[in-house]
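[1] Build me a structure from this.
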Amino acid sequence: MDALREAVDEVAARTGFSGVVRVDVAGDTEICSAYGFADRALEIPNTVETQFGTASGTKGLTALVVMALVERGTLELSTTARSLLGRDLPLIAGDVTVEHLLAHRSGIGDYLDEDALDDITAYVMPVPVHRLATAEQYLAVLDGFPSVFPAGERFAYNNGGYVVLALLAERASGVGYHELVRTLVCEPAGMVDTAFLRSDELPGRAARGYLAVDGLRTNVLHLPVLGVGDGGIYTTASDLHAFWEALFAGRIVGADTVREMVRPRSDLPEESKRYGLGFHLHATGDEVWLEGYDAGVSFASSHTPSTATTVTVMSNWSDGAWPVVKLLGERVS
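    Predicted structure coming up:
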């Protein structure tokens, strides 16, 4: 792996990568390296124990919360959103189910339509970001978006759908979303350094998210102050390794549920992948991954059960991760 490590070092130096790279193969950690600064102003370096934002990587944990509630009988895949929303979000069609939302096949309008964004660092929140810290508070930004196609018709990646799932999980269980993630996912997985952190009071071990390859401007005004459902959790490379091991060992949800979640619901040949319930899937193989991209955050973590290979790249600037992700995609199977 010396040649691969040298290649990662070269790409990191050439592209201004800031973050952590970890590669594990068959139980051995082949690469675990940190680059750049967690705090540029104070020149505090990233370490392999730094906590990074994951943006949409959070969706996989939300999906696991929902599926854990399905296992407990609190929800069903066939549960309609309307049955729990009552009068809230009236533009969500009556036949939209939990399964539709998990699979990005709901057809509901999206409060954050990434296809309409020319610049990931654009200001997109219609309310002050400090007002977005709980699932119920997100009702203010989720409302008013008409359906774009009938439920189940096709795949369309949808951020708002995962915030709706967080809201449904809360209402069905009577427990707050952040607490559900902690108790149903993080604790059974042994993810001791994973948590939802407020962007305006990050602890010392958390990396600030920067908009560009250089400069001091962070993402604190661009993202909700506390993520719910579709993004916002912070974690470490070590915790992600623990996550994949726990997931495929059946310690978060049962083995049958895991198989259901990684069963393809949509084939996306234009992106050379498929999609299950909360997880991206390789077009033909058994690789499963989470990824996230937002102002100040770029992240990907994958696991291939057949080769026991886990690859994680976490960066604290908007486009930092992608050159390293591309390299490892070409070099690590």
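[2] C-alpha from now on. contacts and neighbour counts both.
    Will do.
[3] contacting residues around residue 138?
    Counting by CA atoms under 8 Å, 6 or more residues apart in numbering, residue 138 makes contact with 132, 163.
[4] Relative to residue 316, how far out is it?
    25 Å (CA to CA, to the nearest Å).
[5] One more, please, to line up against the first structure:
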Amino acid sequence: MRIIGAIACLCLTAACAESEPARSSTAPSSRVCPTLTVSLDADLRAHIDPILEAKAEEGFAGQVAVLDGDQIIYLGAAGHADLASEIPVTHETHFQVSSITKYLTAVLILKASEEGLIDLGDPAGTSIGDVEAIPQTYAQILAHTAGYASSYIAENYDDNALALSGILDANPEAASRAGEFRYSNDGYDLLGILVERIYRTSYEGAAQLEVLDPACVDAGFWGQVDHSDPTAFARALIEPPPALLRRNYGMLGASGLLISAQGLLQLQHAIESEAVLGATHGELIEPRAELSIGRATYGGFLVERPGLGRALSLRGYMDWGDNAYLMDYLECDLTLAIVTSRGPREDSGKSPFRDQLLEPIEAELAPFCESPA
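    Next up is the predicted model:
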């Protein structure tokens, strides 16, 4: 097991290269890549490295990264990206971050609103020319209050129109339940489908042009890579169902982002610095519904954390082992990313590694917070 450090300045990297856009972006040409400096804190490494080492002995394989302002103060990578324990996880290894993808989809919809392509208060059916089919607003779908459930029906389709019909057919009572909070993969799968209609390109292409390129984030998507190749992204503890390995609309807008921990930090930093969104970026942390864990937001949750105050909590978990956190501590100017592909298994009786790591790492971060809530 290795805990890997780094000393460099970075603009996270491959996505910064110019590419031929599928649709002309209205992003101001004056925007530049928001650069993060790596300045590792020795005391933090001395305390967090042993935590990762202990979890690696239990099977953890993943990354942890911490951002303080615009400085990365901790980077840790442990375990192996392959199942044969031959290829170590590095800081560049990508992981499936599952439902954190919903946050990216929310950013895309807000970007479309800023560009005048949609109005968040309009029926989402305007994107397909059929308001009766989707009378709920974009804002309702973003907030999980559009009445959609989680049938995962879109996993069966690699065709946009068929996936759209499948979701609508699987949710005949959605419009009548609008206003009620129902955490919904179907809703965000639907938004991923609508992103393609709005931007007139693939979901992946829109995400690259509108978000990842302006943020200078190196990332990929489910269906773009060889799932058996641990150099593409870390192998999961359990092989996903074979039918899901292809590109499909249940693994795009809701759960298909492949990215590193420091890539997540770069993405959130770019969003907060308005390199991706303008005035609407504050919409991402507005509370939308009261829940037992806190308040729902567009693509995440607002929670209170001991010693660190209010946090935007983005989280992902898949049955086959991938799980992740992106925690943005709003009063402390700290951001924490935890990613892993190794569960543990649901039948182990243990909580996901993201949860096992969160509290001890937060305890080490609390002294960096000058004014917790």
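[6] How close are the two chains, by TM-score?
    Once superposed, the chains reach a TM-score of 0.82 (TM-score structural alignment, normalised by the length of structure 1), with 306 aligned residues with a CA RMSD of 2.7 Å.
[7] At the geometric centre of structure 2, which residue sits there?
    By CA atoms, centre = their mean, structure 2 has its centre lying nearest to residue 100, at 2.6 Å.
[8] ok, which stretches of the stretch 1-150 of structure 2 are helices?
    42-57, 101-114, 138-142 (DSSP state H, counting those that start in this stretch).
[9] what about residue 145 of structure 1, helix or strand, and which?
    For residue 145 of structure 1, there is no host helix or strand (DSSP states H and E).
[10] Which residues are in contact with the equivalent of it over in structure 2?
    Counting by TM-score structural alignment, residue 145 of structure 1 corresponds to residue 171 in structure 2. With contact set as CA under 8 Å, 6+ apart, residue 171 of structure 2 has these partners: 148, 149.
[11] measure residue 171 of structure 2 to residue 289 of structure 2 for me?
    21 Å.
[12] repeat for residue 298 of structure 2
    10 Å.
[13] So between those two, which is more surrounded?
    residue 298 (25 against 17; other CA atoms under 10 Å).
[14] List the contacts of the residue nearest to the centre of structure 2.
    Contacts of residue 100 of structure 2 by CA under 8 Å, 6+ apart are 254, 255, 257, 299, 300, 314, 315, 316, 324, 325, 326.
[15] What does it correspond to in structure 1?
    Residue 100 of structure 2 maps onto residue 57 in structure 1, by TM-score structural alignment.
[16] What of residue 219 of structure 2?
    Per TM-score structural alignment, residue 219 of structure 2 is aligned with residue 194.
[17] what's the neighbour count on its match?
    21.
[18] Show the contacting residues for it.
    51, 186, 233, 234, 235, 236, 239.
[19] what two of those residues have the greatest distance between them?
    51 and 186 (14.4 Å; CA to CA).
[20] Comparing these two, which residue is more hemmed in?
    Using other CA under 10 Å as the criterion, residue 51 of structure 1 and residue 186 rank with residue 51 on top: 31 against 22.
[21] any idea how far the more buried one is from residue 324 of structure 1?
    19 Å.
[22] swap in residue 85 of structure 1?
    42 Å.
[23] More neighbours: which of those two?
    residue 324 (23 against 15).
[24] So which of the contacts of residue 100 of structure 2 belong to strands?
    Of the contacts of residue 100 of structure 2, the ones assigned to strands by DSSP state E are 257, 300, 314, 315, 316, 324, 325, 326.
[25] Grab the nearest non-local neighbour of the residue of structure 2 most remote from its centre.
    In structure 2, residue 132 marks the outermost C-alpha relative to the chain mean, sitting 30.8 Å out by CA atoms, centre = their mean. Counting by CA to CA, 6 or more residues apart in numbering, residue 132 of structure 2 lies nearest to residue 125, which is 6.9 Å off, once chain neighbours are set aside.
[26] And for the alignment partner in structure 1 of that neighbour, the neighbour number?
    Matched to structure 1 by TM-score structural alignment, residue 125 of structure 2 sits across from residue 82. Residues near residue 82 of structure 1, counting by other CA under 10 Å, number 19.
[27] Contact partners for the residue lying closest to residue 305 of structure 2 once chain neighbours are set aside?
    Using CA to CA, 6+ apart and skipping residues adjacent in sequence, the residue nearest residue 305 of structure 2 is residue 311, 6.9 Å away. For residue 311 of structure 2, the contacting residues are 302, 303, 304, 305, 327, 328, 329, 330, 331, by CA under 8 Å, 6+ apart.
[28] Fine by me, we can end here.
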